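J.: Sequence first, then the predicted structure:
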Amino acid sequence: MNFLNGMTLLLVYQLVGEVTVRLLAVPIPGPVLGMVMLFLTLMIRGRTPEPVENASTALLSHLSLLFVPAGVGMMAHFDRIADEWLPITLALFFSTIITMVATAGIMQLTTRWFARPEQGGGQADE
C-alpha cells in the first residue's frame, strides 16, 4: 500500500504540472513542471515521505526497463536516422559541448558563492 500511495503522489504531481501547463500555456513539458513542484515541496518539508521514497526507489531499480521503448522507437525509425545522421550527430556534439561549458561555469560560480571566507590566521587587515 505504501508503494501505491507514493506512485499516486508522483502521478498527482505530474497531473498538476500537465494541467498547469495547459491552462497557463507555459512552454515547458507538464511532467517537468510537476517534478519542479515536487522538488519544491520536498525542500519545504525538509524530508522525503516514506511512500514517495519507496516508489522512487522501486522505479529507479527498474530504470533500465524504461529505456526499452526508446530503443524500439530508434529501431522503428532507423532509416530516418540513417538519412539524417549528420544533423543528429552535430546536434548531439554541440549540445554536449554547450552543456559541459554551462555546467563548468555554474560550478565555478556556485563554488565561489558558497565558499566560506577563511577564518583569520591571527592577523587582522587594517
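T.: Noted; the coordinates are in hand.
J.: drop to CA atoms for contacts and neighbour counts, all remaining ones
T.: OK.
J.: so who does L90 touch?
T.: For L90, no contacting residues are found, by Cα atoms under 8 Å, 6 or more residues apart in numbering.
J.: Distance check, it against E84.
T.: Distance of L90 to E84, given as Cα to Cα, to the nearest Å: 10 Å.
J.: second one coming, line it up with the first:
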Amino acid sequence: MISTLAIILSFQLAGEVISRALALPLPGPVVGLILLLLTCILRPSVAALIRSTALGLLQHLSLFFVPAGVGIVAHWELLREHGAGLALALMGSTALAIAVGAWVFAAVARWTGSTDPDARKDQGDA
C-alpha cells in the first residue's frame, strides 16, 4: 500500500513541478492526475497496481473535506462579512454552468445529427 501511495503522490509531485515550471494555468494536482490517467491508459498494469489503494482512498473521501471545514471555521468573520455575496456568486455560477452545459449538449447533438430516441419511436408509430 505504501508503494502505491508513493506512486500516486509521485504523479502529484510531477504535476506540481510541471505546472510551476511551465507556468500552466492548471493546478499541479490536476496535471498530475492527467499524467496518471494517461499512464494508466498506456500501461494498464499501473492501473491494476494502484486500484486497491485508490479504491481505499475513495471509500474515505469524506475525510478530505475536514480541512475545508476547518478553513471555514478559521475564517468565520470573513465568511459572515461576505457570505451573501459568496452564496450569490455560487448560485449564479452554478446556474450559468448548467445553462452552458445544456447549450453545448444541444449544439453537439445538432452538429452530430443526434435525435431523441423517444422522438423516433413517436414518428415510427404514426
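T.: Alright, I've got the coordinates. Since this is a predicted model, take the numbers as computed values, not measurements.
J.: And the TM-score between them?
T.: TM-score of the superposed chains, computed with TM-score structural alignment, normalised by the length of the first structure, equals 0.76; 114 aligned residues with a Cα RMSD of 2.5 Å.
J.: what's around V101 of the first structure, how many residues?
T.: By the criterion of other Cα atoms under 10 Å, V101 of the first structure has 12 neighbours.
J.: Which strand or helix spans the counterpart of it in the second structure?
T.: Under the alignment by TM-score structural alignment, V101 of the first structure pairs with A99 in the second structure. Assessed by DSSP states H and E, A99 of the second structure sits inside helix 76-112.
J.: and the helix or strand just after that helix, how far from the chain's centre?
T.: Toward the C-terminal end, the helix or strand that comes next after helix 76-112 of the second structure (DSSP H and E) is helix 117-125. Relative to its chain's centre, helix 117-125 of the second structure lies at 36 Å (Cα atoms, centre = their mean, to the nearest Å).
J.: For helix 117-125 of the second structure, list every residue counted as buried.
T.: Going by neighbour count (16 or more other Cα atoms under 10 Å), nothing in helix 117-125 of the second structure comes out as buried.
J.: Could you check how far the aligned residue in the second structure for F78 of the first structure is from V70 of the second structure?
T.: If you follow F78 of the first structure across to the second structure using TM-score structural alignment, you land on W76. Distance of W76 of the second structure to V70 of the second structure, computed by Cα to Cα: 10 Å.
J.: I am finished for the moment; much appreciated.
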